[in-house]
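Colleague: sequence? don't have it. structure:
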């Protein structure tokens, strides 16, 4: 992009530079006040550290202006790049447009912003003598503020938006306003064109039947695609904070379809999105009336002694509690194996989500749950905040400022398809697990009056974690292996909470790491792990068959609706469509 195509701004005046200095000073003061409030005393900083940070910032700022003036200011022809070790030299996807480095004004704005960001983050890290959680809150808030004030988010500071506005005669801003007003009306940020997807047609389309229904869930039995299947069936428990079909996206991405094609009898629980009728439901209901009921239903339907299980995210947490309950009851043999997708049981290292579990947040949850359930849009907004740069501001620029059309993307469609949560259960989950970390304390939690203890679980387990997971951090998922008494295979997948799980072999994306001998520590695992390119799904299937490779012919109850449980309706069922 040539500079003459860009709206030419003027060199900042002294008054404008003084204004920016005042803004920076106010931001610094807010940080000081926050830190003081967290500790009950003023200035919890190491003066020497702060002095070094301020001196470095002043030196970098003066060097930036000197480079700018020496190269001719706004009249320069060639950019004056910062030194390679300067924060202003950092690569950043928000500034991918060449004008951010070739146009002197935008280059100055970009480098100034990166220097200020580095300064404020260093200042947040320099807070001393506070509780680690308080310091994490300060860092999270600082990151959020800096993401929000990025010059790329403002139309007159973003060269891509300026050029688009000139070329379209402002039509992009009108279209962006339409997008923004539509999002305000529905109370949720839009990420994709939802009109391109239809449940049961091009998403959640794996053939099957709903064969069992309760007020809490529907049980889907998928139609086999092979003449024989594993004798031990598989039940998948997806998280109820989202719709189940993250595991059954388009056919080429569907874990469910892939598992069926491997000759596995697959059942899946589709949870009901909470309404006022579910206001009194608690965690015990999801364990007993949910997971235990589904396990017993499938065992009885197929006349088998045990089932394989998968628990994803919060459903994995609950699966661990279910296994502990079965162990306490002497019924552990009902489950032949347990697979955990990015699941946590020990929340001592649960990441930024723990920042949303304080008294003020609990009061907010109570206010938002006056009808007995929590609107799923609140949780969606929370997860978006964890990656605000990618899931909020990226779309503000693309859809509100540039007026771009929404791309059809099945994963983002699922991400925006929110579910409501029972208020009592959600509050208990946040306080008992995230805040108080009671699940890993033997006997601290009881289910239907039975104390549970994770260390009594001897069921073979497959624990999968995502290397870049921001919802269930690697360090937190690893802790699950430290509480299980049975054989455990730990696998680290490339990418994060979703892409790390939904990685079909045909895509040939990412990689995974394994260690054949069980390592006692995460550091030991990382040091000795072997990397394998591509999807980890075949590794899991091989592990599953090693537990029990017996097969049976597909007939009778092995076909959906062919046994004592008649088909209620076609998959994906009514519950997933309820809004």
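Modeller: Cool, the structure landed. As the structure is a prediction and not an experimental result, all values here were calculated from the model.
Colleague: contacts, neighbours, all on C-alpha from now
Modeller: Fine.
Colleague: next helix or strand past the helix ranked longest in the chain?
Modeller: Scanning the chain for the helix with the most residues, using DSSP state H, yields helix 14-39. Using DSSP states H and E, the next helix or strand after helix 14-39 towards the C-terminus is helix 47-70.
Colleague: any idea which helix or strand comes after that following helix?
Modeller: Next along the chain after helix 47-70, with elements defined by DSSP H and E, is helix 99-102.
Colleague: any idea of the angle whichever helix or strand comes after that next one forms with helix 47-70?
Modeller: As assigned by DSSP H and E, the chain's next helix or strand after helix 99-102 is helix 104-125. Orientation check (axes from the mean of the first three to the mean of the last three C-alpha atoms, to 10 degrees): helix 104-125 against helix 47-70 gives 180 degrees.
Colleague: all helices for the stretch 451-579 of the chain, in order.
Modeller: Taking DSSP state H, counting those that start in this stretch, the helices of the stretch 451-579 of the chain run over residues 474-478, 522-528, 537-547.
Colleague: which residues touch the residue positioned nearest the centre of the chain?
Modeller: Centroid-nearest residue in the chain: residue 471, 4.5 Å away (criterion: C-alpha atoms, centre = their mean). Neighbouring residues of residue 471 by C-alpha atoms under 8 Å, 6 or more residues apart in numbering: 350, 351, 352, 353, 383, 386, 497.
Colleague: Just the ones of those in helices?
Modeller: Those of those lying in helices (DSSP H): 383, 386.
Colleague: ok so, going back, looking at the helices of the stretch 451-579 of the chain, which is closest to residue 248?
Modeller: Among the helices of the stretch 451-579 of the chain, the nearest to residue 248 by C-alpha to C-alpha is helix 537-547 (14.3 Å).
Colleague: list the contacts for residue 333?
Modeller: Counting by C-alpha under 8 Å, 6+ apart, residue 333 has contacts 305, 306.
Colleague: and the gap between it and residue 446?
Modeller: Distance of residue 333 to residue 446, given as C-alpha to C-alpha, to the nearest Å: 21 Å.
Colleague: do the same with residue 286
Modeller: According to C-alpha to C-alpha, residue 286 and residue 446 sit 13 Å apart.
Colleague: hold the first one in mind and look at this next one:
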């Protein structure tokens, strides 16, 4: 027996052994799935009437204008047949090659087999032509409401993305090639990854995006030195240690969103907004919200305002001895900071000297990519969920956000983990993304019904904390920072709401990039620029057309704005006081609490 025959035999033995392991793991997979408690149908798809209406509209269109639909179908058929015939002709000529391919470039199909191999190339071409046919059919639907059409468009795109041949082992050449190269070990590793992810989420499939073992909160992320100087049931107040001999007398408090953890602003030293602000001479406080359990089911937006925002402000005034402070609100916390400012105006409370908003929506008249999830059928499902669970569980929100970018956040990671058998990367941003927080049931209901659906804050007013809160009550100096490609809080929507405040001193900035990268954009990186324009009466499009582009981060521009509202320099403050002794080191305890499954 030759050496090659021996090696081939050994490889075959290893392949058979690994395939046997796959069979054993399949049984374990079945056990895990048996424990799965599926989500209610309302959270998975719209009410059937939406699809019935779409089918009726398509059928009606075919009856009224059959030529148009047949024309689209014949175009698809002819291109499909031509691709097949071209491939056959090449094979008959003895050429094992793909036919001419005029489909657009798509990074999902970057492996050379998709371009070179006639079988896989034909699969790719047919998939992309089918996808285009579906998009055209949906775009030409008539007789539907704008929202129903947007929902059909969204769910049809989900089907298109899901049915990509890259998502199936038998039609993914890269995964098949890896299986052969590793004698099946990649399939074993992938199945183990799949089982681990399902087991970690009670049978619900959430692809792990980052290597959790690579990060330790307070160890190599969230490491800015400081102390916990106050705690109540909703938050811990962190005061960070100064790195300058003097500081501005007016302190700064940052309210992060309670959908995620605060340490997006302190991932590592090089991109920590918290460390940078401390280095500019600000006394920085950050609210670290609790990850709610079912005992907080009845906590509402009014509690977040009274026990969260107003309580933090009061505590910082006591600690600093200052009558006024500057505040920042990020995302949903920026929305709630607007509500707080309206309430403070009603009560004659001038404790805030200025307010800065990061990617903050206040006018929900246009719901953008969230339109499919902000209709009654879906929110009825949320209401039933929180009535049963007490909270809106984190993985439901995480899943929703992921499907907005399904190829990047679901299918591509799933292919790498489950088909290729790769371990998730040690990526701090993705680790943070997976370290989510739930929402108290009452708060989730109020936010979705009163703000997102009814848009009361910019309309008739929101009844809360014994007052009618309106955006027109906000009149202190403000700065709003938005992000050009943000799909969560679109900058044009942020701008529309910001225009409705009555502040006489308003600064509006659009940073390049998206919801996170546009905010976490340190000057040292010299990566993303930003736009400014002082003419805030213009439409959003006019504002951008006339805006001035600036190279580099917006952080120094904000520093120049904020420093003018921060008073004189005084000796640096160490965290805590005699009346507010340190309760522990930053980042505290609340940030380490994991979300309920």
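Modeller: Happy to help now that I have it. All figures in this text were calculated on a predicted structure; none of them were measured in a lab.
Colleague: wait, which of the helices of the stretch 451-579 of the first structure is closest to residue 263 of the first structure?
Modeller: helix 537-547 (9.9 Å).
Colleague: The closest one aligns to what range in the second structure?
Modeller: Mapping helix 537-547 of the first structure onto the second structure (TM-score structural alignment) gives residues 555-565.
Colleague: which residue ranges form the helices in the stretch 201-350 of the first structure?
Modeller: Going by DSSP H, counting those that start in this stretch, the stretch 201-350 of the first structure shows helices at 255-261, 283-284, 293-302, 314-329.
Colleague: from these, which stretch is densest packed?
Modeller: Stretch with highest mean neighbour count among those: helix 314-329 (a mean of 23; mean count of other C-alpha atoms under 10 Å).
Colleague: I'd like to know which elements that helix is packed against.
Modeller: On a contact count with 3 or more C-alpha pairs under 8 Å, 6 or more residues apart in numbering; DSSP states H and E, helix 314-329 of the first structure meets strand 307-312, strand 335-341, strand 450-451.
Colleague: Need the contact partners of it.
Modeller: 237-240, 286-288, 291-292, 310-311, 332, 334-335, 338-345, 439, 447, 450-457, 459.
Colleague: which SS class is the alignment partner in the first structure of residue 456 of the second structure?
Modeller: The equivalent of residue 456 of the second structure in the first structure is residue 438 (alignment by TM-score structural alignment). For residue 438 of the first structure, the assignment made with DSSP: H, G, I helix; E, B strand; the rest coil gives coil.
Colleague: Residue 438 of the first structure and residue 452 touch, don't they?
Modeller: No: applying C-alpha atoms under 8 Å as the test, residue 438 of the first structure and residue 452 come out as separate, 10.6 Å apart.
Colleague: export the contacts of residue 471 of the first structure to a markdown table and tack on distance to residue 185 of the first structure?
Modeller: Listed next are the contacts of residue 471 of the first structure as a markdown table, based on distance: C-alpha to C-alpha, whole Å:
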| residue | distance to residue 185 of the first structure |
| --- | --- |
| 350 | 33 |
| 351 | 32 |
| 352 | 29 |
| 353 | 27 |
| 383 | 20 |
| 386 | 23 |
| 497 | 29 |
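Colleague: which residue in the second structure lines up with residue 108 of the first structure?
Modeller: Residue 108 of the first structure maps onto residue 122 in the second structure, by TM-score structural alignment.
Colleague: hang on, that match packs against residue 84?
Modeller: Yes: applying C-alpha under 8 Å, one finds residue 122 of the second structure in contact with residue 84, separated by 7.1 Å.
Colleague: got the residue ranges for the strands in the stretch 401-550 of the second structure?
Modeller: For the stretch 401-550 of the second structure, strands defined by DSSP state E, counting those that start in this stretch occupy the ranges 439-440, 462-464, 467-469, 478-483, 506-511, 530-532, 548-550.
Colleague: got these as a markdown table, with distance to residue 55 of the second structure and mean neighbour count columns?
Modeller: Below are the strands of the stretch 401-550 of the second structure laid out as a markdown table (distance: least, C-alpha to C-alpha, whole Å; neighbours: other C-alpha atoms under 10 Å):
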| stretch | distance to residue 55 of the second structure | mean neighbour count |
| --- | --- | --- |
| strand 439-440 | 36 | 26 |
| strand 462-464 | 39 | 16 |
| strand 467-469 | 43 | 19 |
| strand 478-483 | 37 | 26 |
| strand 506-511 | 41 | 23 |
| strand 530-532 | 44 | 22 |
| strand 548-550 | 46 | 13 |
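Colleague: Could you report the neighbour count for residue 545 of the first structure?
Modeller: Residue 545 of the first structure: 14 surrounding residues under other C-alpha atoms under 10 Å.
Colleague: Next up, the contacts around it.
Modeller: Contacts of residue 545 of the first structure by C-alpha under 8 Å, 6+ apart: none found.
Colleague: measure it to residue 325 of the first structure for me?
Modeller: From residue 545 of the first structure to residue 325 of the first structure the distance is 26 Å (C-alpha to C-alpha).
Colleague: cool, and residue 414 of the first structure?
Modeller: Counting by C-alpha to C-alpha - residue 414 of the first structure and residue 325 of the first structure are separated by 32 Å.
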